[in-house]
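Participant: predicted model and sequence follow; I will ask about them next.
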Amino acid sequence: MSQDIKILSEKTLADAWGKLSETRLEMRRRDGTWQEVSREVYDHGSAAAVLLCDPAAGNIILTRQFRYPPFRNGDPGWLIEACAGLLDGDTPEACARREAEEETGYRPDSLTHAFAAYASPGSLTEKVECFIGLYGPDSRMSDGGGLHHEGEDIEVLEMPFAEGLAMIRDGRIVDAKTIMLLQHAALSGIFASNR
């Protein structure tokens, strides 16, 4: 397929926390003709996310933190999410472990890779590697809450798994990675004995 794409030019529009660029390219359409298009792409790196699950208790741990883009869009800015963060040079598994402990205060007993996803592939390069992390009462290392120097002010929410699913249905959870991880947990039967 790479022979069907020709990069004509790329220019940087902004380069701060992430890089916003505009690329002009030609792509071969399915009918064989070539079409020139322009695309803006935002790149701030890829990430890892983890849904912390305690199957014995039937609970999960999520976080609530302020997200300016939804707020700017007219929605509530305090989103409920699975913990996540940018890889920053780490492997996805190391990142998932680091973010779980920084944000929630819990160190996962084990991590299982669930899937990888692009949440908005039309404009973002970010690929999120998603994990299920098992925890129990002895997994708590600190209060969590994120890193103050990174501007994080994270509330830790432990709740029944069924409540997390209900939050998707009633619109309290609108974050894509969190919806996917909760649905993955439901489909995989992690909480089958607690239904």
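Facilitator: All right, it came through fine.

Participant: okay, CA-based contacts and neighbour counts for the rest of this
Facilitator: OK.

Participant: buried set for stretch 161-179?
Facilitator: Using 16 or more other CA atoms under 10 Å as the test for burial, stretch 161-179 gives 161-162, 164-165, 168, 173-175, 177-179.

Participant: which of the residues you listed fall in helices?
Facilitator: Mapping these onto helices (DSSP state H) picks out 161-162, 164-165, 168, 177-179.

Participant: let me know the closest of those residues to Gln65.
Facilitator: Taking CA to CA as the measure, Gln65 lies nearest Thr178 of those, at 13.3 Å.

Participant: do I have it right that that closest one meets Leu79?
Facilitator: No. Judged on CA atoms under 8 Å, Thr178 makes no contact with Leu79 at a distance of 10.3 Å.

Participant: rewinding a little: now render the buried residues of stretch 161-179 as JSON lines, adding distance to Arg64.
Facilitator: Formatted as JSON lines, these follow (distance: CA to CA, whole Å):
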{"residue": "Phe161", "distance to Arg64": "16"}
{"residue": "Ala162", "distance to Arg64": "18"}
{"residue": "Gly164", "distance to Arg64": "13"}
{"residue": "Leu165", "distance to Arg64": "16"}
{"residue": "Ile168", "distance to Arg64": "14"}
{"residue": "Ile173", "distance to Arg64": "10"}
{"residue": "Val174", "distance to Arg64": "12"}
{"residue": "Asp175", "distance to Arg64": "11"}
{"residue": "Lys177", "distance to Arg64": "14"}
{"residue": "Thr178", "distance to Arg64": "12"}
{"residue": "Ile179", "distance to Arg64": "14"}
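
Participant: what's the span of stretch 82-98, first residue to last?
Facilitator: End-to-end distance of stretch 82-98 (CA to CA, to the nearest Å): 13 Å.

Participant: try it against this one:
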Amino acid sequence: MSRIEILEQKLLSDNWYVLHKYTYRMQQRDGSEQVQSREVYDRGNGATILLYNRQHGSVVLTRQFRFPTFVNGNTDGLLIEACAGLLDDDAPEDCIRREVAEETGYRVGPVRKVFEAYMSPGSVTEILHFFVAEYDKADKIGAGGGLAHEGEDIDVLEMPFQQALAQVASGEIRDAKTIMLLQYAQLHGLLN
């Protein structure tokens, strides 16, 4: 027997994304077996990027309404975030270039993948691919703001890197992917 055996898979929702309830048998380290049930939300994999300008010491972030944060106490539902999106069957590099153009209005040159991470592995299948890329004012090809037909209403924020770090410390920036990318930039001296 494999260490994990799926005993039952039940579809709970196929509305926005897919939610299943799994019942499985798992062999413990001591050889005993245990049956457990978990709900698993599959929304696909995604990509995110920190745009930075070394010369000006600035970063480009976005601000948009996130309903789940609103119902969990974020009074206006707005989050400051790094640009991101779902892969939608694209390669991560192609996805993030598309998302940057749609959300921020910038066209980026070379993007560098820095790591990937499971963002909420206790219940969500998503792997997020993390990128960084330099931008310049000359790379601005549109207004950004997202796609209206997808319900996006995104503010594009260009701010000093040190201000972004201060907003992490103050709690103004509370999005995990954004905090991870800003800390990556700080640890690796991208804007020093």
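Facilitator: Done, it's in. Bear in mind that the values here come from a model prediction, so they are computed numbers and not experimental data.

Participant: where along the second structure do the helices fall?
Facilitator: According to DSSP H, the helices that the second structure contains are 67-71, 92-104, 161-170, 176-187.

Participant: check the fit of the third one onto the first structure and give the mean distance.
Facilitator: After superposition onto the first structure, the mean distance of helix 161-170 of the second structure to its aligned counterpart is 0.8 Å, using mean CA distance after the TM-score superposition for the first structure.

Participant: contact partners of that helix?
Facilitator: 57-59, 173-174, 179, 182, 191 (CA atoms under 8 Å, 6 or more residues apart in numbering).

Participant: can you redo the helices of the second structure as TSV with distance to Val40 of the second structure?
Facilitator: Supplementary listing: the helices of the second structure in TSV, determined by distance: least, CA to CA, whole Å:
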stretch	distance to Val40 of the second structure
helix 67-71	17
helix 92-104	23
helix 161-170	30
helix 176-187	20
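
Participant: so for Pro121 of the second structure, which of those helices sits nearest?
Facilitator: Among the helices of the second structure, the nearest to Pro121 of the second structure by CA to CA is helix 176-187 (13.5 Å).

Participant: how much does that closest one stray from the first structure?
Facilitator: Helix 176-187 of the second structure sits 0.7 Å off on average (mean CA distance after the TM-score superposition for the first structure).

Participant: for that helix, packing partners?
Facilitator: Helices and strands touching helix 176-187 of the second structure, by 3 or more CA pairs under 8 Å, 6 or more residues apart in numbering; DSSP states H and E, are strand 46-53, strand 78-81, helix 161-170.

Participant: got CSV for these, with distance to Arg107 of the second structure too?
Facilitator: Output for these, formatted as CSV (distance: least, CA to CA, whole Å):
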stretch, distance to Arg107 of the second structure
strand 46-53, 11
strand 78-81, 18
helix 161-170, 20
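
Participant: and these: which comes nearest Ala91 of the second structure?
Facilitator: strand 46-53 (9.4 Å).

Participant: mean distance between that closest one and the first structure after superposition?
Facilitator: Looks like 0.5 Å for strand 46-53 of the second structure (mean CA distance after the TM-score superposition for the first structure).

Participant: quick one: that strand to helix 176-187, angle?
Facilitator: Counting by axes from the mean of the first three to the mean of the last three CA atoms, to 10 degrees, strand 46-53 of the second structure lies at 40 degrees to helix 176-187.

Participant: tell me which residues are up against strand 46-53 of the second structure.
Facilitator: For strand 46-53 of the second structure, the external contacting residues (CA under 8 Å, 6+ apart) are 58-61, 82-87, 92-93, 95-96, 126-136, 177-178, 181-182, 190-191.

Participant: contacts only, for Thr23 of the second structure.
Facilitator: 6-9, 35-38.

Participant: strands - which of those residues land there?
Facilitator: If you go by DSSP state E, those have 6-9, 35-38 in strands.

Participant: pull the most distant pair out of the residues you listed.
Facilitator: Maximum pairwise distance in these, criterion CA to CA, is 13.4 Å, between Gln9 and Val35.

Participant: returning to that earlier point: which stretch among the helices and strands packed on helix 176-187 of the second structure comes nearest Phe70 of the second structure?
Facilitator: strand 78-81 (7.8 Å).

Participant: which stretch of the first structure lines up against the closest one?
Facilitator: Aligned using TM-score structural alignment, strand 78-81 of the second structure spans residues 78-81 in the first structure.

Participant: report how many residues lie close to Val41 of the first structure.
Facilitator: Around Val41 of the first structure there are 17 other residues, counting by other CA atoms under 10 Å.

Participant: now swap in Asp136 of the second structure and tell me
Facilitator: Quick note: Asp136 of the second structure (other CA under 10 Å) scores 16 neighbours.

Participant: which one of the contacts of helix 161-170 of the second structure is nearest Ala143 of the second structure?
Facilitator: Lowest distance from Ala143 of the second structure to those (CA to CA) belongs to Val59, with 16.4 Å.

Participant: isn't Tyr24 of the second structure up against Gln36?
Facilitator: Yes. Assessed by CA under 8 Å, Tyr24 of the second structure is found in contact with Gln36 at 5.6 Å.

Participant: more neighbours: these two, which one.
Facilitator: Comparing Tyr24 of the second structure with Gln36 by other CA under 10 Å, the one with more neighbours is Tyr24, at 16 against 12.
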